[in-house]
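Trainee: what's the 3D shape of this:
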Amino acid sequence: MTHISADSPEMSVEDFEELARNAPETVTLEFINGKLRVKPVPDGDHGSIFMWLLRQCMQHRPDLDLYPEHGLVIEGYRKGRCRPDGTLVPSGHFAGHGEWSSPEGVLMTAEITSHDYDTERRDRVEKRDGYARAEIPVYLLVDRDSHTVVVHSEPKEGFYHLVRTYGYGETAELPHPVNITLDTEKLKDYAG
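Mentor: Okay, here's the model as predicted:
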């Protein structure tokens, strides 16, 4: 039996990109640690949480853009390709880019957990580790299962060295270079 890993992937990155380009709109594909992953279609609460985050970012930092589902090449993630729920960058940063962009210049990635079997591995482990290896300064995880906002920062040697967890309703601090204070009270409305 062949063990699938980044060193022995299910397919080449080029084959993945071709498959993802031709996938139906109802499916989002990612290539994480040598494995093809299907990202579930977001539900209404997931979309509402993204809009909450978008409004918070726009209010505090109008000089930044929060892109939904923008493809990132996470080479530190062993030639991975992922689509964070949100990618925070300086305004206009992705202009002229193709479907997959380098993580260089990305200030923060954000994921909102889904209620599916793959969330534990995908959002809480694999993507977190890939973003740290790519040295993305801040990784924000809105964990709908535990009703928490988890802020990962200070990436070094492939790991985030500072992790702070805030319960819904608490004020969450997104550190430099993001420098945003999130009022998470509204997340209680989506805790169903």
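Trainee: hey, let's count contacts and neighbours off CA atoms from now on
Mentor: OK.
Trainee: Give me the distance between His60 and Thr171.
Mentor: 14 Å (CA to CA, to the nearest Å).
Trainee: Also Asp143?
Mentor: Counting by CA to CA - Asp143 and Thr171 are separated by 15 Å.
Trainee: Repeat that for Glu135.
Mentor: 25 Å.
Trainee: Which one of these two is surrounded by more residues?
Mentor: Glu135 (26 against 14; other CA atoms under 10 Å).
Trainee: One more, please, to line up against the first structure:
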Amino acid sequence: MTPGIARRPQMPVEDFEELAHAAPETVTLEFLNGRLEVKPPRDGTHGAIVMTLLEQCLHQRPDLALYPTQGLRTGSYRKDRARPDGSLAPEDHFVGQGEWASPEGVLMTVEVTSHDADTDRRDRREKRDGYAAAGIPAYLLIDRDAGTLTVYSEPLNGTYRTRATHPYGAAVPLPDPLGITLKTEELKDFTH
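Mentor: Below is the predicted model:
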């Protein structure tokens, strides 16, 4: 794409929402930067990593919940539709919000990389930038290829200003207002 020239969306976001709602449960659709995306199916290791995070968050902050695959309206104009692997928010935060919720009040999103050709563009760039543009305070990327956790924080003007990368096995402090330190030794068992 040429810098400074906006990409024309493949379809209106309303058409995407209708398509995503009608998709079978085995297909997860997202709408990133005006493009229809098919989110790859999760494998057992992916699920185990998300469960490890869920348990630690619940133990350290019982007032919060890590909601798997809750749809969010992201991007600078809330025209993107993403399904993070986890959205950390106050308990019952998404009640009554429907399939594509506002990012307001979400404290952190989580993505676990998949072993597919699009993970670099999707998880490491597009979703990160969409979550920053939506003003979500933190984005946690668990990169299974690199064996690392990267915490992005301090969103400003669509970009996270702070980035801290930690290897599997490190204690990973999550920034305020989270007050959680992740123990990641167990993730070493999930490398390939």
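Trainee: Pull up the overlap in contacts between His60 and Thr171 of the first structure.
Mentor: Residues touching both His60 of the first structure and Thr171 (CA atoms under 8 Å, 6 or more residues apart in numbering) are Thr181.
Trainee: where's the most centrally placed residue in the first structure relative to Leu141 of the first structure, distance?
Mentor: Central residue of the first structure (CA atoms, centre = their mean): Pro84, 3.2 Å from the mean position. Applying CA to CA, the value for Pro84 of the first structure to Leu141 of the first structure is 10 Å.
Trainee: Overlap of the contact sets of the two?
Mentor: Jointly contacting Pro84 of the first structure and Leu141 under the rule CA under 8 Å, 6+ apart are 110-111.
Trainee: can you pull out the strands in the second structure?
Mentor: Using DSSP state E, the strands of the second structure run over 28-32, 35-39, 64-67, 71-74, 80-82, 86-90, 100-101, 108-112, 138-143, 148-156, 159-167, 171-173, 181-183.
Trainee: Next up, the contacts around the residue nearest to the centre of the first structure.
Mentor: 68-72, 109-111.
Trainee: Buried ones from those, can you make that a ChimeraX selection?
Mentor: In ChimeraX syntax, the buried subset of the contacts of Pro84 of the first structure is picked out as below (16 or more other CA atoms under 10 Å):
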select :68,70,71,72,109,110,111
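Trainee: Which residue in the second structure aligns with Asp63 of the first structure?
Mentor: Per TM-score structural alignment, the equivalent position to Asp63 of the first structure in the second structure is Asp63.
Trainee: so that match sits right up against Pro90, yeah?
Mentor: Yes - counting by CA atoms under 8 Å, Pro90 is a contact partner of Asp63 of the second structure at 6.0 Å.
Trainee: out of those two, which sits in the more crowded spot?
Mentor: Neighbour count, other CA under 10 Å: between Asp63 of the second structure and Pro90, Pro90 has more, with 17 against 12.
Trainee: follow-up on the earlier one: and the match of Asp63 of the first structure, how far from Leu53 of the second structure?
Mentor: 15 Å.
Trainee: Kindly report the same for Gly158 of the second structure.
Mentor: 26 Å.
Trainee: try Glu104 of the second structure
Mentor: 22 Å.
Trainee: now do Gly98 of the second structure
Mentor: 24 Å.
Trainee: Looking at the two, which is more packed in?
Mentor: More neighbours surround Leu53 than the other of Gly98 of the second structure and Leu53, with 17 against 11 (other CA under 10 Å).
Trainee: what number of residues lie near the residue nearest to that one when sequence neighbours are not counted?
Mentor: Once flanking residues are discounted, Leu53 of the second structure sits nearest to Leu182: 7.6 Å by CA to CA, 6 or more residues apart in numbering. Residues lying near Leu182 of the second structure (other CA under 10 Å) number 18.
Trainee: hang on, Leu182 of the second structure packs against Pro173?
Mentor: Yes - Leu182 of the second structure is within contact range of Pro173, at 6.3 Å (criterion: CA under 8 Å).
Trainee: for Pro137 of the second structure, what are its contacts?
Mentor: 106-108, 153-155.
Trainee: go with 10 Å
Mentor: Applying CA atoms under 10 Å, 6 or more residues apart in numbering to Pro137 of the second structure gives the contacts 104-109, 131, 152-156, 160, 175-178.
Trainee: what do you get for Gly71 of the first structure?
Mentor: Counted by CA under 10 Å, 6+ apart, Gly71 of the first structure has contacts 30, 81-85, 87, 98-103.
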